[in-house]
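> Next come a sequence and a model predicted from it.
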Amino acid sequence: MPTKAVTDASFEADVLNSDTPVLVDFWADWCGPCKMIGPALEEISEELEGKVTIAKMDIMANPDVPGKMGVQSIPYLVLFKDGEPVAQKLGAAPKSQLKGWIESEI
């Protein structure tokens, strides 16, 4: 399953009310490291299908949720379980590190 685009309007339904854990990638088009980890997150989304949903939120198009969450720097990854943020990771990392971190948290 490819990554899912999430907006301020869909955040509650797509993330907070999800039955499975959701990893939200807060990103922006101008962010080089965000673009660097994008393909890795797509692959991880396929590999962990059914275990976790990987969602991407463009902070420029959707300022409300990142503002409420205090997102200061990107890429910023937040794992939600049962509507609660349970783990965060700031900055880019190789695919193996990202996948290992996600698997250890879900």
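Cool, the structure landed.

> Please count neighbours and contacts with C-alpha atoms only from this point.
OK.

> Strands along this protein, start to end?
4-5, 22-27, 53-58, 76-81, 84-90 (DSSP state E).

> Same question for the lengthiest helix in the chain: list its buried residues.
When the chain is parsed with DSSP state H, its longest helix is helix 32-47. Within helix 32-47, the residues that count as buried by 16 or more other Cα atoms under 10 Å are C34, I37, G38, A40, L41, E42, E43, I44, S45.

> Adding distance to Q88 as columns, could you present those residues in a markdown table?
Listed next are the buried residues of helix 32-47 as a markdown table, based on distance: Cα to Cα, whole Å:
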| residue | distance to Q88 |
| --- | --- |
| C34 | 15 |
| I37 | 15 |
| G38 | 17 |
| A40 | 17 |
| L41 | 15 |
| E42 | 18 |
| E43 | 20 |
| I44 | 17 |
| S45 | 17 |
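
> next, the one to line up against it:
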Amino acid sequence: MIMLAAVVFTAGCTDESQGNSTDIQAVQENNGTVETTASEQTNLQEVQEENGIVKANESGQNTTSQETPEESNVLEVTSLEQINASLEQGPVLVKIGSKHCGPCQAMKPMLKELATEYSGKATIASIDITESPDLEAYFDIGYVPDTSLVVGIKDGDYVYMQENGTVTKDRFSARIQGQMEKEVYENRINLALLQEGKST
């Protein structure tokens, strides 16, 4: 996908008597470096590139960057309503942790990968018990990280997917304690998606 980025390069105010009215700008692109010469009167250049990122390597020049937004993000949960709403789209993997917990923080990159991998099929959610102590009490958290896959609501209670593919209202029998390999979470989500008839 080719994106066009319009970037304004403003030459710094210089005294004409200094005699240096030309600067070299290097614009980094996917296919290499393009060098252009710009006079102090030049204030607009259009750069076409594939990844949407423009860098100007000129002394005193501002660098303009247009980053491609991530396809999907981890849902930061602060209320049960967020989980309930997400369940309408599919299963919700809920990781419960704390900003003071090393393994919880180490899981963040993997959760982002899962969120992208399962975008549109499942929601990857995270709860910080230091920010939401009411949710810590609701889920009766003793140790973190504590992760479970919510697949529905029955009689007002959450229904969780267990490792063997059966469902239960007993979160303790369905939870994943500690920090595990990514495939442990993938396997649980895939089981839920298979039961819902969604391809993984």
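Perfect, I can see it now. No experiment lies behind these values; they were computed from the predicted model shown.

> Superposing both, give me the TM-score.
Once superposed, chain against chain, the TM-score is 0.86 (TM-score structural alignment, normalised by the length of structure 1); 103 aligned residues with a Cα RMSD of 1.5 Å.

> quick one on the thing from earlier: need the winner for burial among the strands of structure 1.
strand 22-27 (a mean of 25; mean count of other Cα atoms under 10 Å).

> Between strand 84-90 and it, find me the angle.
In terms of direction (axes from the mean of the first three to the mean of the last three Cα atoms, to 10 degrees), strand 22-27 of structure 1 departs from strand 84-90 by 40 degrees.

> average offset between strand 22-27 of structure 1 and structure 2?
Compared with structure 2 after the fit, strand 22-27 of structure 1 shows a mean deviation of 0.9 Å (mean Cα distance after the TM-score superposition for structure 1).

> Which stretch of structure 2 is that strand matched to in the alignment?
The aligned range for strand 22-27 of structure 1 in structure 2 is 92-97, by TM-score structural alignment.

> So which residue is smack in the middle of structure 1?
Here the mean C-alpha position of structure 1 is nearest to the C-alpha of V24 (Cα atoms, centre = their mean), at a distance of 2.0 Å.

> G38 of structure 1 versus that residue, what's the distance?
Going from V24 of structure 1 to G38 of structure 1 by Cα to Cα, to the nearest Å gives 12 Å.

> A28 of structure 1 now?
11 Å.

> Repeat that for I54 of structure 1.
Distance from I54 of structure 1 to G38 of structure 1, counting by Cα to Cα: 11 Å.

> tell me what the longest helix along structure 2 is packed against?
Determined from DSSP H, the single longest helix within structure 2 is helix 182-195. Judged by 3 or more Cα pairs under 8 Å, 6 or more residues apart in numbering; DSSP states H and E, the packing partners of helix 182-195 of structure 2 are strand 146-154, strand 157-161.

> mind giving me JSON lines with the strands of structure 1 and columns for distance to I102 of structure 1?
As requested, the strands of structure 1 are exported to JSON lines (distance: least, Cα to Cα, whole Å):
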{"stretch": "strand 4-5", "distance to I102 of structure 1": "16"}
{"stretch": "strand 22-27", "distance to I102 of structure 1": "8"}
{"stretch": "strand 53-58", "distance to I102 of structure 1": "10"}
{"stretch": "strand 76-81", "distance to I102 of structure 1": "8"}
{"stretch": "strand 84-90", "distance to I102 of structure 1": "9"}
